[in-house]
Each structure stands twice: as C-alpha cells, then as structure tokens.
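Engineer: Based on what follows, work out the 3D shape:
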Amino acid sequence: MSNSTSYKAGKRSNKSVTFFVCFLAALAGLLFGLDIGVIAGALPFISHDFQITSHQQEWVVSSMMFGAAVGAVGSGWMNFRIGRKYSLMIGAVLFVVGSLCSAFAPDTQILLIARVLLGLAVGIASYTAPVYLSEIAPEKIRGSMISMYQLMITIGILAAYLSDTGFSYSGSWRWMLGVITIPALLLLVGVFFLPDSPRWLAARGNDDKARRVLEKLRDSSEQARNELNEIRESLKIKQSGWGLFTNNKNFRRAVYLGILLQVMQQFTGMNVIMYYAPKIFGLAGFASTSEQMWGTVIVGLVNVLATFIAIGLVDRWGRKPTLKLGFLVMAIGMGVLGTMMHIGVESTVAKYFSIAMLLMFIIGFAMSAGPLIWVLCSEIQPLKGRDFGITVSTATNWIANMIVGATFLTMLDSLGNANTFWVYAGLNVVFIFITIALIPETKNVSLEHIERNLMNGKALKNIGE
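Structural biologist: The predicted structure is shown next:
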C-alpha cells in the first residue's frame, strides 16, 4: 500500500517537474510576443518625442528583426557549444538589458541599439525554446508543450497591447518598453533551475547526467533508461548539415522549401498589422489614440483565440487544406480592406466593416500560416541536416520580417493606402497556388517516411505520401 502510494506520489512529482520545466521554457515565448507587440503602441509616442521620420520609424521597428536574424543564425552554434539551458540564460540576460536600455534611451540611436539587443534575445529564444521543449518533454505531451510555446507568443503580444493601452493615457512609452524587464527577470531566475537537455548531455558524452535528468522528468527509471537508449541510438547517425547541403541536391530542396515557407509567412502581411496596428486603425477612420489602442488590444485577443483553431484543425484537416483556407481568408480580408480605403471610410458602418475585414485577416493567419509554417519547417528536414535546415529557415523568417517592417510605411507613402493592402492581398493569392504546387501534406506521416521520400527524389508536394 505504502509502496503504491509512494510510486503515485513520485509520478505526480515527476509530472509537476516536467510542467515546471516546460512552462519556464515557454516563458521565452511570452517575452518573444511581448517584444513583438510592444512597439505598436509605443511607436506613435516615440516618434512624437524624438521627432523621427517615417523611415526612421521603420528602422525602430525593423532593427529588432535584424538582431533576431543574427541571433537565430548564431543560436545553432551556441546551442551546440554550451547547450540549451545556457543559451536560454544568455537570451534572458539580453531581454533584461535590452528592455532597460530601451526604457532609458536618450535618443533614437541608443533605442536602435537596444532594439538590436532585444532582437538577439528573440532570435535565441525562437530557436532554442522549441528545440529545448521537444527534447525535454515526454513524447505523449510533446505536441501540446510546443503548442503552448506558440500560444504564449500570441498571449505575449496581447499582454503588450494591454500594457501599451494602459500607459497610452499618460503617453509613457518608456514604461511600455521597460515593464518587460519584469518577466525577463523571472525567466533569468527560472532558467537557473532548469536541467540541461538530456539529448545535449548525451551528445557531449555525459550519459550519467543525462540519465539523472531523465529520471527526474519521467515516470519511472525504466522509462528513463529506455529513452536514454533511444537517444544513444539516434546519436549514432552523425549530423553533417553543411556537408549534406553541398553534396545532396535532395537536402537542398528541403532547405529551399523551408526558406520559401518562411518568406510566405512573413509576406502575408501579418507583422505589418502587429507592428503598425494603431496606424492602420487610424487609416480605417479611428482618429483618437484611445480608439486606436483599444483596437490594437482586440487584434491581440483575436490572434490568441484564433490560434486555438489551428490547434484543433492541424491534425484533423491536415497542414495543406488549412494553409489554403488561411491564405484565402487573408487574401479576402486584405483585399476588401484595401477596397474600403480606396472608396473611403467616412461612415461609422464603413469604419467597423473595415475593422471586421482586418480581424478576418488575423483569424486567417492565426489559424494557418502562423503556427503551421513552423510545424512544416521542422517536419520536412531530414535528421542529418535538421539543425542546419531549421537554422536557415529561422534566420530567413527574421530577415523577411525585417524587410516587411522596414518597407510598410514607405509603401504607404509611395503606393497609397489601398494599393499597399492590395499588394499583400495579391501575395496571399499567389501563396495559395504555391501551396497547391509545392507544399506536402505531412499529417499522420512519420518523419522517417518524409525523409525517405525526400531523399529518394520524390516531388516536394508528394514527400508526405
């Protein structure tokens, strides 16, 4: 009786440790979302205080993306050398330093440097946290844990919008940027209590430490031993990303597809909405700061709620049908929004209809390209080149993100409001045809089967068959 009780207690303890570990790693996703979302509300006040041009505003936004691209590229090497835990720790330190420097920036130049530091932190988090979660979580809850990370990003964006709205009444943009220091400090403290990844420890030859970590995280010693044996078996396959890329044309196809997927995600126009939401609400006829800020909060809330649609559909409908529907919804939303700006949004009905189209676009993104592009990028890369392939696709995401952030206001000035939104609507139509022609359906297909089809030269759209 007592042995049984002890076992059950141990089982509960192990589960609580696992969830604590995963929650702390997912906290990196919250910071990721906070730093993406916060600039939307702060930018109008920053531009007023520093008297900066539209072009300079674009650089305030996109400087973080530049840092994130650099951080993502460097994360593969850093994760290999010092492990997931200490990579997350470095990211947490950069979050703290970047947030404080942003809050106390005396001029635009210092603010740009601070935004680059935050970008480095975001790039490290966007690479390390999902990898760490996939390696630390038990197989039966791995999908939900990685989904929690994606959900935490959207919650972070919403929290940033709420914080921005609260501080907007006093115009306190420094508090908007500085308050992020609090969750950053929580992450920094929490990371000290995280174990190293058992896979990384085993790869470094520390099998005893890897076993001890697994015993803390799994239901029984036997389960921990079995998993360690599987890790040892997988490590017999030597990963050689760059060598594989230069010597194998089939692997190059997977890398190029990962690049294409991330470009598609960014050029839907979603991050234009994230970074410039108050301005877009202004274009739609909502003139007051209060209206624009609360409108931005609604954007964040819809983004969070619609992410649950993706979680429900991805394994039921599949990746490809959900992506096609999402791109169609986004094309309609952007296209009609552009048309409304072309004919004018003078009446109250026209204003609210325009915002309905904006929210329709957000639902389309959050239910499809937002989470599913990351899923596909991890599924299509063969084991021997997975680290290299995901490093390249993650860096592409941030480079494309930077380009979008750095060109939107210029497009508004040169093309006009309606034409700018029509351009993004047209791109989403193009992405429907790309999805049909190139994107594979990977639902209920093992990674090994996808890899075998890829390396045997099957057409990209058929590698999930």
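Engineer: drop to CA atoms for contacts and neighbour counts, all remaining ones
Structural biologist: Fine.
Engineer: Pretty sure Ala125 sits against Leu30.
Structural biologist: No: using Cα atoms under 8 Å, Ala125 is not in contact with Leu30; the gap is 10.0 Å.
Engineer: And the two? Which one has more around it.
Structural biologist: Just comparing Ala125 and Leu30: by other Cα atoms under 10 Å the higher neighbour count belongs to Ala125, 32 against 28.
Engineer: any idea what sits nearest the more buried one, other than its immediate chain neighbours?
Structural biologist: Leaving aside its chain neighbours, Ala125 sits nearest to Ala28 (5.9 Å; criterion: Cα to Cα, 6 or more residues apart in numbering).
Engineer: and the one you found, how far is that from Met455?
Structural biologist: 34 Å (Cα to Cα, to the nearest Å).
Engineer: who's more crowded, the two?
Structural biologist: Ala28 (31 against 17).
Engineer: OK, contacts around that one?
Structural biologist: 88, 92, 125, 129, 187 (Cα atoms under 8 Å, 6 or more residues apart in numbering).
Engineer: ok, the nearest residue to Leu214 once chain neighbours are set aside - contacts?
Structural biologist: Distances taken as Cα to Cα, 6+ apart put Ala224 closest to Leu214, at 5.1 Å, once the chain neighbours are dropped. Neighbour list for Ala224: 211, 214-215, 218 [criterion: Cα under 8 Å, 6+ apart].
Engineer: rerun that using 6 Å as the cut-off
Structural biologist: Ala224 makes contacts with 214-215, 218, as judged by Cα atoms under 6 Å, 6 or more residues apart in numbering.
Engineer: Now the second one, please; I'll put the structures next to each other:
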Amino acid sequence: MLNYNTLVSVAASLAGLLFGLDIGLISGALPFITNEWSITIHQQEWIVSTMMLGATLGSISNNWLSAILGRKRSLMWGGIIFALGTLGCTFASNIEVMLVFRVVQGFAIGIASFAAPLYLSEMSDKSVRGRRIATYQLMVTVGILLAFLSDTWFAQTGNWRMMFAVLLIPTAILVVSVYFIPRSPRWLASRGYMQEAQQVLLTLRMDERAASTEFQEIIASLKVKQSGFALFKANKNFRRSVGLGIALQFMQQFTGMNILMYYAPKIFEMAGFTSNMQQMFGTVLVGVAFVAATFIAIAMADSWGRKPALKIGFTVMGLGMFCLGLLLKSVLTGHAPVYFSYLAVVTAIVCICGYAMSAAPMVWILCSEVQPLKGRDFGIACSTTMNWISNMVLGATFLTLLNGIGTAQTFWLYAVFNFIFVAVTVLFVPETKGVTLESIEANLMAGKELRYIGLSQQEQEGLKSQHAHS
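Structural biologist: Model (predicted):
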C-alpha cells in the first residue's frame, strides 16, 4: 500500500513537472516556430516571456484563490487551465493566437508554482519539509529533461505542435492525482474546519501526541488578529519576511540560469554547434545534469541546510557565467581551438549543476517557510509574483542584450549578480532546517534578525552567550 505522505508528495510535485515541461519545451519548439512563421527576435522573446506574464497574473490571483479554495483545489484548477492553454498553443494559427494561449499556460503555471510548495510545506513534518519541497524542484528538472527529449524526437520532423500536445498527458495525471489528496490542515484550521484539520494531521503524522502538539501550535499562530495585506500594513516584522521572499526570488532568477533553459539551442549555436540535432543533444545534456544535481539538493536540504547550499551555488554560478562569457567570446571571434566549443558546453552544465543544487530548490523552500500562517498566502503571492516578473524580464531581454552589449558582457553581467547574491545570503538569509513553521514565525514576530529566525531556542541562547563573552 502506498504511504499516504508519499501520495501527497508525489501528487503535489506533479505541478513541478508541468512547470518544467513548459520551460523545456519552448527551447526546442522556438527555432521551428521561427522558421515557419518568419518571426523577429523580439517576437521570439515574447513567445518565451508571455508565459511569465501569465504566471505573474496567476501568482497575484492565487493570493485570494488559494485562501478561498485552498491549496488542493488551486492545484486542480491550475491543471485544468493549463490544459486549455496547451490546446490553444497546439492549434495556434499565427503568433497572436500563440501569445494569447502562452499567457493562459503561464496563468496556470503561476497558480501551480504558488500552490504546490505552499501545500507541501504545510503538509510536511519539520524533519522532511526541505526534502519534500526539493522533490517538487526535482519534478521541475525531470519535466525540463523530458521536454528536451521530446523536443529532440520531434525535431527530426520539425513538428513543434506535437511538442505542445504531449503536455496534455501529464496534465491529466496531475488533475486526477490531486483529486485524491487531502486539504492542508493549516488551511482547514484557518477556515474554521478544526475537526477535519486534526484528522488530516493524525493521518499524516500517525502519532496522536505529535499531531496534537502540532495542532496546538497552529491554533496559537491563528491568534494574530490581522491577516494578508492588513497584516502587511500593520506589522513591520511581516513586512521583513515579505521583503526577504521577494529578494530571494529576484536572486533566483537573476542568476541567469533560466536563459540556459529557454535559449539553450541558441547558446550552443554560439558555441559553434550549427546543426539542430547537435544543439538539441547539448540541450539534453543540460537537462540530464539538472536532474542529477537536484538529487544533491534533496540530500542537502534537511542535513546540510539551505544557507550553505546557496552560498556554494551562487559562487559556482558566478564563476561559471564568467568563464562561459570568455569561452563564447573566443569562439565567436573564429580564432578559438575546437575544444573551446566543448568547454563551453561543460561550463554551461557546471552552471546548471550549481543552480540545481542551490537556488532552484532552496529559494522555494525558504519562501514557503519564512511567512507567518495568517500572512502566508499574501507573502508567497508577493515572492512568487517577483519570480515571474524577473523571469519575464530575463526572457524578454536576453537576445536584446546579446545584440546590444555583446555576448561576453551579457554573461559577465549575470556573473556579477551571482557574486552579489553570495554576500546577501551571508548577511540576511536564515537557516531553517529542522525547525517548525510556527517556531520560525515566533522568532520573526519577536523581531529577531532575519538571518536568525530559523534558530531554535537553544541555539539562540548559545548565540547570546557567545555575544556576552565576545
């Protein structure tokens, strides 16, 4: 019999699969859409970035959608809307129709990317919470890889419409799977369904004492009078956690890693690989590396922690982007040795590995952990919206930056961002592994420094003792 916690984790994580499939799909489909419709560079950027526009709108809407319908039903509606957008893209007759349904697809992804990590954080025990949310990110990377493989298969005939159509299969699996999982106990309690909330906790924890203790912590956190935007206006501590979430999502996107996903064939073309099959093979390698490195993140999330992973990851990405800029600059001059092209591919893979083991999962984990219960929907809506706005800016400006400031300078710009993010992580980002959501909330609302809100009471006492003796 399938463990109930496993069913919850797998079903919710399928939303990440859709997210990844949509990211990966467009890199393979774009060259064939460009050839068929003879579209410009700016129109290519909009095919990529209108999905993020829709996702931004979905994230904003899900602030009230998730609060009213709950996380489970939000995921189901996200799947249904994604299916409608996918059908529209599959049968699009021109670029205008394509852009409209890319927005619809994005709207659904915005809902799912909001609801899935939130749902997993509220359903998981503190000892496995990071691993569960990292599993969502693993499904994102698996989706990207599957899309790259699918794109490579259909690239033989140039059938970009089938690249879109195959997304309907995992969408149907998501909707059916989510139907069978319970609603979040924290959402149930916030809506007054106390008995059902207790029953769900007991089913998940399989320990009456643990479930009762957790339920009492939830009840205590609900005593905050304001919620949502009212809490944001009234409470400076909540404003700090919202600001942290927004900053984290900005940092995740401006690593520049998603441009390696959206424009992978273009980047490999610049590296000297001119045929479609060469470019798609390189793209598949990137997808394989993304999946493999995400397993590192799953192992690290609840053992080593969130903060060390971010510091290492940003450093690796900064160095990688700097080296990638150098290599591409040399290749494009026409005077570089042949092995520079292969070095560029290896460097891109190193960058992706740094991202997959750090910012990709850890930011989603932290953003779902640092918000108080009465402001969780609003706080995560703000951070997820920043994710998609930043994502849209990246997708809509990459080709323009290449033509404007140059290839090497574009990648060096992202390298500088990554080095800045190392310092921000050290100064402001908390370590939250092994701490209950309610403990993090208590520390936040007590005015603790952001980088210390994940500390247990014992660790805080130890820190005070160190300061007293220094």
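Engineer: Would you map the helices across the stretch 351-470 of structure 2?
Structural biologist: 359-369, 376-404, 407-428, 437-445, 457-469 (DSSP state H, counting those that start in this stretch).
Engineer: Distance from the shortest one to the middle of the chain?
Structural biologist: The chain centroid and the centroid of helix 437-445 of structure 2 are separated by 23 Å under Cα atoms, centre = their mean, to the nearest Å.
Engineer: and what of the longest one?
Structural biologist: Here the centre of mass of C-alpha atoms in helix 376-404 of structure 2, compared against the chain's by Cα atoms, centre = their mean, lies 12 Å away.
Engineer: which parts of stretch 89-101 of structure 1 are buried?
Structural biologist: 89-101 (16 or more other Cα atoms under 10 Å).
Engineer: ok, back up a step: out of the helices of the stretch 351-470 of structure 2, which is closest to Val10 of structure 2?
Structural biologist: Closest approach to Val10 of structure 2 among these (Cα to Cα): helix 359-369, 15.9 Å.
Engineer: Grab the nearest non-local neighbour of the aligned residue in structure 2 for Met264 of structure 1.
Structural biologist: With TM-score structural alignment as the criterion, Met264 of structure 1 lines up with Met251 in structure 2. Leaving out its chain neighbours, the residue that sits closest to Met251 of structure 2 by Cα to Cα, 6+ apart is Phe421, at 6.5 Å.
Engineer: Can you tell me what that neighbour aligns to in structure 1?
Structural biologist: So, by TM-score structural alignment, Phe421 of structure 2 is matched to Phe431.
Engineer: so how many other residues sit close to that match?
Structural biologist: 21.
Engineer: what does Lys140 of structure 1 give?
Structural biologist: 8.
Engineer: Enumerate every residue touching it.
Structural biologist: So Lys140 of structure 1 contacts nothing (Cα under 6 Å, 6+ apart).
Engineer: how big's the offset between the helix or strand harbouring it and structure 2?
Structural biologist: Assessed by DSSP states H and E, Lys140 of structure 1 sits inside helix 139-168. Superposed on structure 2, helix 139-168 of structure 1 shows a mean distance to its aligned partners of 1.7 Å (mean Cα distance after the TM-score superposition for structure 1).
Engineer: What's the first helix or strand after that helix?
Structural biologist: helix 173-178.
Engineer: which of the helices of the stretch 351-470 of structure 2 is buried the deepest?
Structural biologist: When the helices of the stretch 351-470 of structure 2 are scored by mean count of other Cα atoms under 10 Å, the highest mean neighbour count falls to helix 359-369 (a mean of 27).
Engineer: measure Leu402 of structure 2 to Asn62 of structure 2 for me?
Structural biologist: For Leu402 of structure 2, the distance to Asn62 of structure 2 - Cα to Cα - is 35 Å.
Engineer: what do you get for Leu202 of structure 2?
Structural biologist: From Leu202 of structure 2 to Asn62 of structure 2 the distance is 28 Å (Cα to Cα).
Engineer: which of the two has more neighbours?
Structural biologist: The residue with more neighbours, out of Leu202 of structure 2 and Asn62, is Asn62; 31 against 19, by other Cα under 10 Å.
Engineer: Residue in structure 1 paired with the more buried one?
Structural biologist: Using TM-score structural alignment, Asn62 of structure 2 lines up with Ser75 in structure 1.
Engineer: Off-centre distance for the helix or strand where that match lies?
Structural biologist: Ser75 of structure 1 is part of helix 54-103 when elements are defined by DSSP H and E. Centre-to-centre, helix 54-103 of structure 1 and its host chain are 13 Å apart (Cα atoms, centre = their mean).
Engineer: returning to that earlier point: export the helices of the stretch 351-470 of structure 2 to CSV and append columns for distance to Pro170 of structure 2.
Structural biologist: Converted to CSV, the helices of the stretch 351-470 of structure 2 look like this (distance: least, Cα to Cα, whole Å):
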stretch, distance to Pro170 of structure 2
helix 359-369, 21
helix 376-404, 22
helix 407-428, 33
helix 437-445, 31
helix 457-469, 44
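Engineer: so the corresponding residue of structure 1 for Leu30 of structure 2 is in which element?
Structural biologist: Per TM-score structural alignment, the equivalent position to Leu30 of structure 2 in structure 1 is Leu43. Assigned by DSSP H and E, Leu43 of structure 1 belongs to helix 2-50.
Engineer: and the direction of that helix versus that of helix 139-168, what angle?
Structural biologist: 30 degrees (axes from the mean of the first three to the mean of the last three Cα atoms, to 10 degrees).
Engineer: by how many degrees do helix 2-50 of structure 1 and helix 54-103 diverge?
Structural biologist: Using the same axes, to 10 degrees: helix 2-50 of structure 1 against helix 54-103 is 130 degrees.
Engineer: re earlier: go through the helices of the stretch 351-470 of structure 2 and name the closest to Gly106 of structure 2.
Structural biologist: It's helix 376-404; of the helices of the stretch 351-470 of structure 2, that one is closest to Gly106 of structure 2 (Cα to Cα) at 9.4 Å.
Engineer: so the closest one matches what in structure 1?
Structural biologist: Under TM-score structural alignment, the match for helix 376-404 of structure 2 is residues 386-414.
Engineer: Measure the mean distance from that stretch to structure 2 post-superposition.
Structural biologist: Looks like 0.8 Å for stretch 386-414 of structure 1 (mean Cα distance after the TM-score superposition for structure 1).
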